[in-house]
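Enquirer: Take a look and give me a structure for this.
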Amino acid sequence: MKADQLNYEGDSEKDDDKDYEAGSEGKDAQFNEVPIIDEEDDEEHVEVDEELEPDQVMIAKLVKGQPFKRMVDSVIRFNIGLIFNSKEHMREIFKDYAIQEGIEFTIMKKDKVRQTYKCAINGCGWRAHASCMIDGVTFMLKTLSDQHDYHRVYNNKKTKVKWIASKFKKLVKSNPGIKVKVIGDLLRESFKVSVDIRRLYRVNNRALKELAKDHAQCFGYLRRTFIGVDGCHLKGPFGGVLLSTVFLDANSGIFSLAVCICEKETQDN
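Expert: Model (predicted):
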């Protein structure tokens, strides 16, 4: 793969520490360029734009990048200028990319304004660096060297139980009795990753527990049983009180459960 490097100051490996300062200066420069208008000036010399642009549109113009999107076949491809929604989103995407390409990387820098990833193998040139944009939330990929010269890692440490369960949750939901061996074969075929049998059992149990939580949440949306108790006084030669218990059926109709005729409406009755 061809290595791409961003050739401007502040984005090389030696100048990664300047991202915060450069970002702050750029942010101040944007605000310093805005002219200050005195409210006491004559109206003839003041031009006011009545249709001001929203903050998101202004930020989009200042951040000339490309939002990250997965390919149709779910393959992840990186290029300089990609924008991630947040640092958590960026870590999730890079974890999927590491498993996809069989790379084990270490996070060199992971503060609020910088994210730097490097291959864990000494001598490998794979490296990616991103810094926070002026909005303080999104991150832009500014340095990328995607040349990985070493062999593929099949037992990747990034394949945690939580990650595998998230990928096979729908499969377990549609087939709760699936065998862990089938999950292992699909994991090896789809992601080229091999894990031990104990981890696969933990993956299956975790997916089943999440499925049980979904059932519990769905139970809360069911129709709650409504039972009403009422009584009316009977007028005639015998008198008394008619007590009845009713509830709503599936067609929202009134259905009688029990009927009782007593002398008085008391607690004993």
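
Enquirer: switch to C-alpha atoms for all contacts and neighbour counts from now on
Expert: Noted.

Enquirer: tell me which residues of the strand or helix carrying residue 28 are tucked away?
Expert: For residue 28, the host element (DSSP states H and E) is helix 19-32. By 16 or more other C-alpha atoms under 10 Å, the buried positions in helix 19-32 come out as 19, 20, 23.

Enquirer: Dump those into CSV; add distance to residue 165 as well.
Expert: Output for the buried residues of helix 19-32, formatted as CSV (distance: C-alpha to C-alpha, whole Å):
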residue, distance to residue 165
19, 37
20, 37
23, 38
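
Enquirer: got the buried residues for the longest helix anywhere in the chain?
Expert: Determined from DSSP state H, the single longest helix within the chain is helix 197-219. Neighbour-count burial for helix 197-219 flags 199, 200, 201, 202, 203, 204, 205, 206, 207, 208, 211 (criterion: 16+ other C-alpha under 10 Å).

Enquirer: Now do that helix: everything it contacts.
Expert: With contact meaning C-alpha atoms under 8 Å, 6 or more residues apart in numbering, helix 197-219 is reached by 161-162, 164-166, 168-169, 172-173, 176, 180-181, 183-184.

Enquirer: Tell me the most packed of these, by neighbour count.
Expert: Using other C-alpha atoms under 10 Å as the neighbour criterion, residue 165 leads those with 23 neighbours.

Enquirer: In which helix or strand does that one reside?
Expert: Residue-wise, residue 165 maps onto helix 161-167 under DSSP H and E.

Enquirer: For that helix, enumerate the helices and strands it packs against.
Expert: helix 197-219 (3 or more C-alpha pairs under 8 Å, 6 or more residues apart in numbering; DSSP states H and E).

Enquirer: Now the element after the helix or strand harbouring residue 246, going C-ward?
Expert: Residue 246 is located in strand 241-248, with elements delineated by DSSP H and E. Heading C-terminal from strand 241-248, the first helix or strand you meet, by DSSP H and E, is strand 254-262.

Enquirer: Second input sequence below; structure requested for side-by-side comparison:
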Amino acid sequence: MVVPVLHASIPETANAARPVARRLVFGIPGIPNTQEGAGSSSSSTEALPEVADEFGVDTALADIQYEEDEIYVGRVFKSKTDCKIKLAIHAMNRKFHFRTPRSSPAMLLAQCVGNGCPWRVYAVLLDASGKFQVRQANLIHSCTVHERRNYHKLATTQVIGEIMQSRFVGIKRGPTATAIRKIMLDEFHVNVSYWKAWRARELAMDHAMGTMVGSYSLIPAYLALLQSSNEGMTCFLESTDAEDGGRRFKYCFVAYGASISGYPSMRKVVVVDGTSLKGKFGGCLLSASAQDGNFQVFPLAFAVVDSENDDAWE
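Expert: Below is the predicted model:
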């Protein structure tokens, strides 16, 4: 199927090009205020602390404390899974193990495994949003060291993935599975297997950068935006019907307008090649390029296909 061109959803009017004036509490130094013009960037930057003091922003930020793994009555978690993960991190940092004798979609009860230990956390569902709130919390321990020694069992793939998620934000690769094993051993004194560390790394990457399935689902919208912003561009997307009623990606072809318009000036030799994609779904990346008068590589088009076969090349 050919991806349609997206049209602008906001009609062009006489006021469409007029900049919208906004009063920013937090600004970026060097960016001028739209109300004062480009020549007053320094004055607008100097006025930012006064605006922040007026609204009490500095005082509010100074009072904020990072909750980390602290558990207290009234703390709200975004979901039941998030509540269990935060409880597991709390227990691993304090070297004890807990169990969940009662658990349902609307409540969660966690108790220390120690015989007669009073440690207990009770959380309930707040509303239809799925958030959980701690209603009761007794954080005093009376268990022995022998009873607390199985805290390493709380280091599941989900818990490790939550701990490592921040290490993948804004970073291309993040720690490897071997590095994750070392981090867990140094910081939490928990020895995990290589396979568990590898699965935790995959979960952390999915949470931080998105899943591969989600990336494939964004291809139609991405190609439509490319067509609307690149004149003369040619792109083609083909998908097949899946068993569950959805669509499954098969082929994708992209040739930018600059490459198409520049081809008549190239040497009349086209080089095609393909390479395997190292990912969960595999596939091949095909490319076509030419050579300009200065003997430099000039890219013409590229495609993502299932494999290097006759149908894909056609």
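
Enquirer: now what about the TM-score between them?
Expert: The TM-score (TM-score structural alignment, normalised by the length of the first structure) is 0.46; 169 aligned residues with a C-alpha RMSD of 4.3 Å.

Enquirer: for the first structure, what spans make up the helices?
Expert: So, for the first structure - with DSSP H - the helices run 19-32, 55-62, 87-101, 161-167, 169-174, 180-191, 197-219.

Enquirer: could these be laid out in TSV, adding distance to residue 228 of the first structure?
Expert: Shown next, in TSV, are those (distance: least, C-alpha to C-alpha, whole Å):
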stretch	distance to residue 228 of the first structure
helix 19-32	65
helix 55-62	54
helix 87-101	51
helix 161-167	45
helix 169-174	38
helix 180-191	50
helix 197-219	22
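
Enquirer: nearest to residue 245 of the first structure, of these?
Expert: helix 197-219 (25.2 Å; C-alpha to C-alpha).

Enquirer: and the closest one with helix 180-191, angle?
Expert: In terms of direction (axes from the mean of the first three to the mean of the last three C-alpha atoms, to 10 degrees), helix 197-219 of the first structure departs from helix 180-191 by 100 degrees.

Enquirer: Closest one of the buried residues of helix 19-32 of the first structure to residue 190 of the first structure?
Expert: Distances from residue 190 of the first structure to those, taken by C-alpha to C-alpha, are shortest for residue 19, at 37.6 Å.

Enquirer: Surely that closest one and residue 139 touch.
Expert: No: using C-alpha atoms under 8 Å, residue 19 of the first structure makes no contact with residue 139, being 11.6 Å away.

Enquirer: list residues touching both of the two?
Expert: residue 131.

Enquirer: Show me what the helix holding residue 28 of the first structure is packed up against.
Expert: strand 127-132.

Enquirer: who does the strand it packs on touch, helix- and strand-wise?
Expert: So strand 127-132 of the first structure, by 3+ C-alpha pairs under 8 Å, 6+ apart, packs with helix 19-32, strand 114-119, strand 139-145.

Enquirer: again, only this time at 7 Å
Expert: Judged by 3 or more C-alpha pairs under 7 Å, 6 or more residues apart in numbering; DSSP states H and E, the packing partners of strand 127-132 of the first structure are strand 114-119, strand 139-145.

Enquirer: which one of those is the most hemmed in?
Expert: With neighbours taken as mean count of other C-alpha atoms under 10 Å, those reach their highest mean count in strand 139-145, at a mean of 24.

Enquirer: Give me the helices and strands touching it, please.
Expert: Looks like strand 139-145 of the first structure contacts strand 82-84, strand 127-132 (3+ C-alpha pairs under 7 Å, 6+ apart).

Enquirer: buried set for the shortest one?
Expert: Just to be clear, that refers to strand 82-84 of the first structure. Quick answer for strand 82-84 of the first structure (16+ other C-alpha under 10 Å): 82, 83, 84.

Enquirer: would CSV of the contacts of helix 197-219 of the first structure with distance to residue 88 of the first structure be doable?
Expert: CSV is the format used below for the contacts of helix 197-219 of the first structure (distance: C-alpha to C-alpha, whole Å):
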residue, distance to residue 88 of the first structure
161, 18
162, 16
164, 18
165, 19
166, 16
168, 22
169, 21
172, 26
173, 27
176, 31
180, 30
181, 32
183, 27
184, 28
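
Enquirer: Just the closest of the residues you listed to residue 99 of the first structure, please.
Expert: residue 164 (11.0 Å).

Enquirer: Name the nearest residue to that closest one, ignoring sequence neighbours.
Expert: Leaving out its chain neighbours, the residue that sits closest to residue 164 of the first structure by C-alpha to C-alpha, 6 or more residues apart in numbering is residue 203, at 6.6 Å.

Enquirer: Residue 82 of the first structure now?
Expert: residue 66 (4.9 Å).

Enquirer: Can you report how many residues neighbour that neighbour?
Expert: 15.

Enquirer: That one and residue 84 touch, don't they?
Expert: No: using C-alpha atoms under 7 Å, residue 66 of the first structure makes no contact with residue 84, being 9.0 Å away.

Enquirer: returning to that earlier point: tell me which residues of the strand holding residue 246 of the first structure come out buried.
Expert: 241, 242, 243, 244, 246, 248.

Enquirer: so what's the fourth one up against?
Expert: Contact partners of residue 244 of the first structure, counting by C-alpha atoms under 7 Å, 6 or more residues apart in numbering, are 229, 230, 231, 258, 259, 260.

Enquirer: Which of those ranks first by neighbour count?
Expert: residue 231 leads the contacts of residue 244 of the first structure on contacts (other C-alpha under 10 Å) with 15 neighbours.

Enquirer: Surely residue 138 of the second structure is in contact with residue 112?
Expert: No: contact criterion C-alpha under 7 Å: residue 138 of the second structure and residue 112 do not qualify, at 10.4 Å.

Enquirer: Looking at the two, which one has more neighbours?
Expert: Using other C-alpha under 10 Å as the criterion, residue 138 of the second structure and residue 112 rank with residue 112 on top: 24 against 14.

Enquirer: which residue sits closest to the more buried one, ignoring its sequence neighbours?
Expert: Residue 112 of the second structure sits nearest to residue 98 (C-alpha to C-alpha, 6+ apart), 4.1 Å away.

Enquirer: Would you mind confirming that the one you found is in contact with residue 121?
Expert: No: at 10.0 Å, residue 98 of the second structure and residue 121 do not qualify as touching, with contact defined as C-alpha under 7 Å.

Enquirer: who touches both of the two?
Expert: 110, 111.

Enquirer: Just give the number of residues close to residue 105 of the first structure.
Expert: Other residues close to residue 105 of the first structure by other C-alpha under 10 Å number 19.

Enquirer: Distance-wise, check the closest residue to it other than its chain neighbours relative to residue 212 of the first structure.
Expert: Nearest residue to residue 105 of the first structure in three dimensions, chain neighbours excluded: residue 119, at 4.1 Å (C-alpha to C-alpha, 6+ apart). From residue 119 of the first structure across to residue 212 of the first structure, the span is 39 Å (C-alpha to C-alpha, to the nearest Å).
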